[in-house]
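Colleague: Got a sequence here, can you build the structure:
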Amino acid sequence: MVELEGILINKIPYQDKHLIGNLLLRNGNKISVMFYGGQGGGKKKVSSILQVGYLFKVGFGRVKNSFEILTSKDHVEKWCHKNISHSPMAFYLLCFFCELCQSFAPQITHKDDLDLSEKSHEGIFRLLSNAIFRLESRVLASDFNANHELFIFLVKAMVELGIFPRTETCAVSGVEIGDNDFVSLSIEQGGYIHFSHLSLEEQRLVNGQEGKDLRSEMLKVAASKYSEYQVGTQIQKSELNQLVNYICYHQHVQREHYKSLSLLL
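Modeller: Here you go, the predicted structure:
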């Protein structure tokens, strides 16, 4: 029997009792799984343990060389969050975290790709697992700030996806950026630009001090462990929208693809 561990990143009811879900495996790939009886219920009113964001070990019987959906023979809960679901905003964040990671995780449809020693995409699993664990701990400690958690996640996602913006030198002139320089993040240029290299219209629309602070905070997040970072400034929704647009632009995905995003921004 083949056994795989992964985070349940979505689930869809199938018929009256069953579920089809996607698992994000430890190697960063995802598989579609049929969970017969996964909705729970029945005469004994059994509750379902198949909740988004839980880590499961799933056993499969015979696996064909090529497949679209694998059928679960059994599944065991390995880790679960207990507090996120009690906070609506935290749950919305969880849904967005799962949506974004699902959109970039490669779909497995061949038996050979189940090899967990292949780790080229494991950063996606690391990103999601760290985000969920931190989110759970912040809600439990009553130290939860939705803007801060979303900010950290978006910056860490840029790092894992290999699209972190250019911060050392101006994306237009190539001149070194100092810690006290006023700058602005350019989505199209993929990095920060000195305020003096912006057009007069751009200078009118952007705030160089905010760009300076955003650059500083992003660098600190990128260099810190996910679970330990404390955001040092107020994060505005305009800055979060800018980071979301940056990721969408460089990953060639439409912002509207993320249904849960409208609940956050």
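
Colleague: okay, CA-based contacts and neighbour counts for the rest of this
Modeller: OK.

Colleague: mind listing what's buried in the helix or strand that contains F133?
Modeller: F133 is located in helix 122-140, with elements delineated by DSSP states H and E. Across helix 122-140, burial judged by 16 or more other C-alpha atoms under 10 Å covers 122-125, 127-139.

Colleague: how much space between E99 and N22?
Modeller: Separation of E99 from N22 (C-alpha to C-alpha, to the nearest Å): 11 Å.

Colleague: Likewise for E217?
Modeller: To N22, E217 is 33 Å away according to C-alpha to C-alpha.

Colleague: Compare neighbour counts for those two and give me the winner.
Modeller: Between E217 and N22, N22 has the larger neighbour count (other C-alpha atoms under 10 Å), namely 21 against 18.

Colleague: Pull the contacting residues for the closest residue to Y14 other than its chain neighbours.
Modeller: Nearest non-adjacent residue to Y14, counting by C-alpha to C-alpha, 6 or more residues apart in numbering: I20, 6.5 Å away. Contacts for I20 (C-alpha atoms under 8 Å, 6 or more residues apart in numbering) come out as K11, I12, P13, Y14, S32, V33, M34, F35.

Colleague: where do the contact lists of E99 and N22 overlap?
Modeller: What both E99 and N22 touch, as defined by C-alpha under 8 Å, 6+ apart, is the set I9.

Colleague: Where do the strands of the stretch 1-150 of the chain begin and end?
Modeller: Taking DSSP state E, counting those that start in this stretch as the test, the strands found in the stretch 1-150 of the chain are 2-14, 18-25, 30-35, 55-60, 70-79.

Colleague: To check against the first, give me the structure of this:
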Amino acid sequence: MSNSRIAFIGAGNMAASLIGGLRAQGLDASFIRASCPRPEKRAQIRADQGIHTFADNADAIEGTDVVVLAVKPQVIKSVCAALRPHLLPQQLVVSVAAGITCASLAGWLGDRPVVRCMPNTPAVMRQGVSGLYANAFVSARQRSDAEQLLSAVGLAVWLEEERQLDAVTAVSGSGPAYFFLLIEAMTRAGEQLGLTRETAAQLTLHTAIGAAHMALGSDVDVCELRRRVTSPGGTTEAAIKSFQAGGFEALVERALTAAALRSAELAQQLGA
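Modeller: Below you'll find the predicted structure:
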């Protein structure tokens, strides 16, 4: 994005993460702007990243190529209504507001290039993953800009259909909480088996990290990795059989389906 000027509407955690990622990749601070109504937030991000900040959204987007909507979904309608008279036809709008559809954005902003993104919270550590969907007005250059923007905080994956963002929300958007829940449960079980909480937590966390690295670095499917560490009649098999007897796979499927359905419901409510 070395030749693209970018404005962030909102200066919360996600905006700060994206700005930090862009700066770490070498984008000059002069190419980045951010707006926020809270003076302390503007001062903080200005001090941290050396970028220009504005109290007024219209001032922030002037002369920029990309406008990132990084505000809460509950206020995005009013933010878009105020921005609409000031946006130019060629400016790309990137929305990281969960549940706000392209149809809703078009209703508030008019027909224009829009990329919807669903990042997740590990983006604050630049270990995130984001699903991206572009509407029909987005050019190849703008797709590249959007991909580079989200890649600054992790993996960016393009989707062919907008409705797939509900599945992305269920799998990766909400996904960190599922792993936190498993970590909680394994740590608690370790304590009940006689370990101290600190030891149980360390063992659980580092096992999670190691398993993720193995899966990422392997050229075989995770099902095969699981099979390789599950010796017949061994301790791992005993645990796996217990998981499966409790309906583990079906429970995971029901949980992710519930998250996807709720994502679609929220999109209807927030986009009204």
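
Colleague: Can you give me the TM-score here?
Modeller: TM-score for the superposed pair, counting by TM-score structural alignment, normalised by the length of the first structure: 0.30. Supporting figures: 140 aligned residues with a C-alpha RMSD of 6.3 Å.

Colleague: circling back to that earlier point, buried ones among the contacts of I20 of the first structure?
Modeller: Among these, those scoring as buried are K11, Y14, S32, V33, M34, F35 (criterion: 16+ other C-alpha under 10 Å).

Colleague: Does the last one touch S72 like I think?
Modeller: Yes. Look at F35 of the first structure against S72 with C-alpha atoms under 8 Å: they come within range, at 5.5 Å.

Colleague: could you list every residue that touches A258 of the second structure?
Modeller: A258 of the second structure makes no contacts at all, as judged by C-alpha under 8 Å, 6+ apart.

Colleague: where's it relative to L149 of the second structure, distance?
Modeller: Taking C-alpha to C-alpha, one finds A258 of the second structure at 30 Å from L149 of the second structure.

Colleague: just V222 of the second structure next, same as before
Modeller: To L149 of the second structure, V222 of the second structure is 30 Å away according to C-alpha to C-alpha.

Colleague: Look at the two and report which has more neighbours.
Modeller: L149 (21 against 15).

Colleague: ok, which stretches of the second structure are strands?
Modeller: 6-9, 32-35, 52-54, 66-69, 92-95, 114-118, 128-134, 154-158 (DSSP state E).

Colleague: Using CSV, lay out those strands together with mean neighbour count and distance to M214 of the second structure.
Modeller: Converted to CSV, the strands of the second structure look like this (neighbours: other C-alpha atoms under 10 Å; distance: least, C-alpha to C-alpha, whole Å):
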stretch, mean neighbour count, distance to M214 of the second structure
strand 6-9, 27, 36
strand 32-35, 25, 37
strand 52-54, 21, 42
strand 66-69, 24, 35
strand 92-95, 25, 33
strand 114-118, 26, 26
strand 128-134, 24, 18
strand 154-158, 18, 18
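
Colleague: Dump these into JSON lines; add distance to S263 of the second structure as well.
Modeller: JSON lines is the format used below for the strands of the second structure (distance: least, C-alpha to C-alpha, whole Å):
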{"stretch": "strand 6-9", "distance to S263 of the second structure": "23"}
{"stretch": "strand 32-35", "distance to S263 of the second structure": "28"}
{"stretch": "strand 52-54", "distance to S263 of the second structure": "32"}
{"stretch": "strand 66-69", "distance to S263 of the second structure": "19"}
{"stretch": "strand 92-95", "distance to S263 of the second structure": "16"}
{"stretch": "strand 114-118", "distance to S263 of the second structure": "11"}
{"stretch": "strand 128-134", "distance to S263 of the second structure": "14"}
{"stretch": "strand 154-158", "distance to S263 of the second structure": "19"}
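
Colleague: Of all those strands, which one is nearest L266 of the second structure?
Modeller: Nearest to L266 of the second structure among the strands of the second structure is strand 114-118; the distance by C-alpha to C-alpha comes to 14.0 Å.

Colleague: tell me what that closest one is packed against?
Modeller: Counting contacts by 3 or more C-alpha pairs under 8 Å, 6 or more residues apart in numbering; DSSP states H and E, strand 114-118 of the second structure packs against strand 92-95, strand 128-134.

Colleague: can you rerun that using 10 Å?
Modeller: Helices and strands touching strand 114-118 of the second structure, by 3 or more C-alpha pairs under 10 Å, 6 or more residues apart in numbering; DSSP states H and E, are strand 66-69, strand 92-95, helix 102-109, strand 128-134, helix 140-151, strand 154-158, helix 164-168.

Colleague: Report all helices and strands that the last one contacts.
Modeller: Okay, so that is helix 164-168 of the second structure. Here helix 164-168 of the second structure touches strand 114-118, strand 128-134, helix 248-270, going by 3+ C-alpha pairs under 10 Å, 6+ apart.

Colleague: Buried residues, that helix. List them.
Modeller: Residues of helix 164-168 of the second structure classed as buried by neighbour count (16+ other C-alpha under 10 Å): L165, D166, A167, V168.

Colleague: Can you tell me which of those residues is closest to C80 of the second structure?
Modeller: Distances from C80 of the second structure to those, taken by C-alpha to C-alpha, are shortest for L165, at 21.0 Å.
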